[in-house]
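In: Sharing a model that was predicted from the sequence below.
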Amino acid sequence: MLQLDLQSRTPIYEQLITKMSEMISLGVLSSGEQLPSVRALARDLGVNPNTVQKAYQELERNGIIYSVSGKGSFIASGNSANEILKKQTVSKITEAVTEGKRTGLTKPQVIGVVELVYKEG
């Protein structure tokens, strides 16, 4: 289900957040669906349960999942999880464009990058 790159410089909990967010955006995980328990997912991935717990806490803090005491963690209902992910993505794009502008990228160069990304799929 989830594939992590243990050799990556990106922390494992961030990889988990990214992968789960992608799965929600693609509809692989749907609203109301229960996530594996922290211990089960940690065992399946071969990582420390604290790592999975940290990812779940961040996802919950961002409103992407919610927890029910004694029941587990679930994908947020409706389109709220997907809308939150879209807002976060817009924020990241805004930061990247602002940084590009600061470093001298022109608007046509930025648009060219966006067009290239969409062409590559």
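Out: Arrived safely, thanks for sending. The model shown is predicted, which means the values in this text are computed figures rather than measured ones. Residues are numbered from 1 along each chain as shown.

In: going forward, measure contacts and count neighbours with C-alpha atoms only.
Out: Noted.

In: So in the protein, which helix runs the longest?
Out: helix 80-102 (DSSP state H).

In: just the angle between whatever helix or strand comes next after it and helix 80-102, please?
Out: Downstream of helix 80-102, the first helix or strand assigned by DSSP states H and E is helix 107-120. Counting by axes from the mean of the first three to the mean of the last three Cα atoms, to 10 degrees, helix 107-120 lies at 140 degrees to helix 80-102.

In: List the contacts of Pro36.
Out: The contact partners of Pro36, by Cα atoms under 8 Å, 6 or more residues apart in numbering, come to Gly72, Ser73.

In: Got another one to weigh against that:
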Amino acid sequence: MSDVKAVNIHIAPGDTRPIFKQIVDGIRMQIACGNLPVGAKLPSVRGLAMQLTINANTVAKAYTELTSQGLVEARQGLGLFVSQPRQQLNVEEQQKRLGDAVQAFVNDVAYLDFSAEQMIEKVSVALNQLATNKENETGNHD
């Protein structure tokens, strides 16, 4: 049986996203970075709720969302595990989501006093870090 993998996410009280969405986003990022590899067992609903000091129903809602997105799968009597990645979105939907994410980012940072070049640099650094984490996890160093 797999050991439960630690989920390193933090809930930000001032965040405009609901708590369950913060959990979903945090676990998605942990999976994308390779910190939660395929087959990793997630903490139980109660366990993660205790870790984050939040209501178990909130964690259950986040886990349901992650399951519906195909990122995790429930194994009867064993718990929740990170799924094998599979692309469920067609190219059109991927483009739409990318556009939505870019627009949300622009809306969030429009009032900040940064140049476009500074913001692009920050995004580039974050994407490079994500790629580096993935390479380190998989051992691929193209």
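Out: Yep, that arrived. Please read all numbers here as calculations on a predicted model, not as lab measurements.

In: Do you know the score for how well these two fit?
Out: With the length set by TM-score structural alignment, normalised by the length of the first structure, the two chains reach a TM-score of 0.72; 106 aligned residues with a Cα RMSD of 3.0 Å.

In: how about the longest helix of the first structure: buried residues?
Out: Across helix 80-102 of the first structure, burial judged by 16 or more other Cα atoms under 10 Å covers Ala81, Asn82, Leu85, Val97.

In: show me the contacts for the nearest residue to the first one once chain neighbours are set aside.
Out: Taking Cα to Cα, 6 or more residues apart in numbering, and ignoring the residues beside it in sequence, Ala81 of the first structure has Ile64 as its nearest neighbour in space, at 4.5 Å. Residues in contact with Ile64 of the first structure (Cα under 8 Å, 6+ apart) are Ser21, Ile75, Ala76, Ser80, Ala81, Asn82, Ile84, Leu85.

In: Present the residues you listed as TSV; the columns should include distance to Met1 of the first structure.
Out: Output for these, formatted as TSV (distance: Cα to Cα, whole Å):
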residue	distance to Met1 of the first structure
Ser21	13
Ile75	16
Ala76	19
Ser80	23
Ala81	19
Asn82	19
Ile84	23
Leu85	20
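
In: Can you tell me which of those residues carry over to the second structure?
Out: Here is what carries over to the second structure from the contacts of Ile64 of the first structure, by both residues aligned by TM-score structural alignment, their matches' Cα atoms under 8 Å: Ser21, Ile75, Ala76.

In: So which of the residues you listed belong to strands?
Out: If you go by DSSP state E, those have Ile75 in strands.

In: What segments of the second structure are helices?
Out: Secondary structure of the second structure (DSSP H): helices located at 19-33, 45-52, 56-68, 91-109, 116-138.
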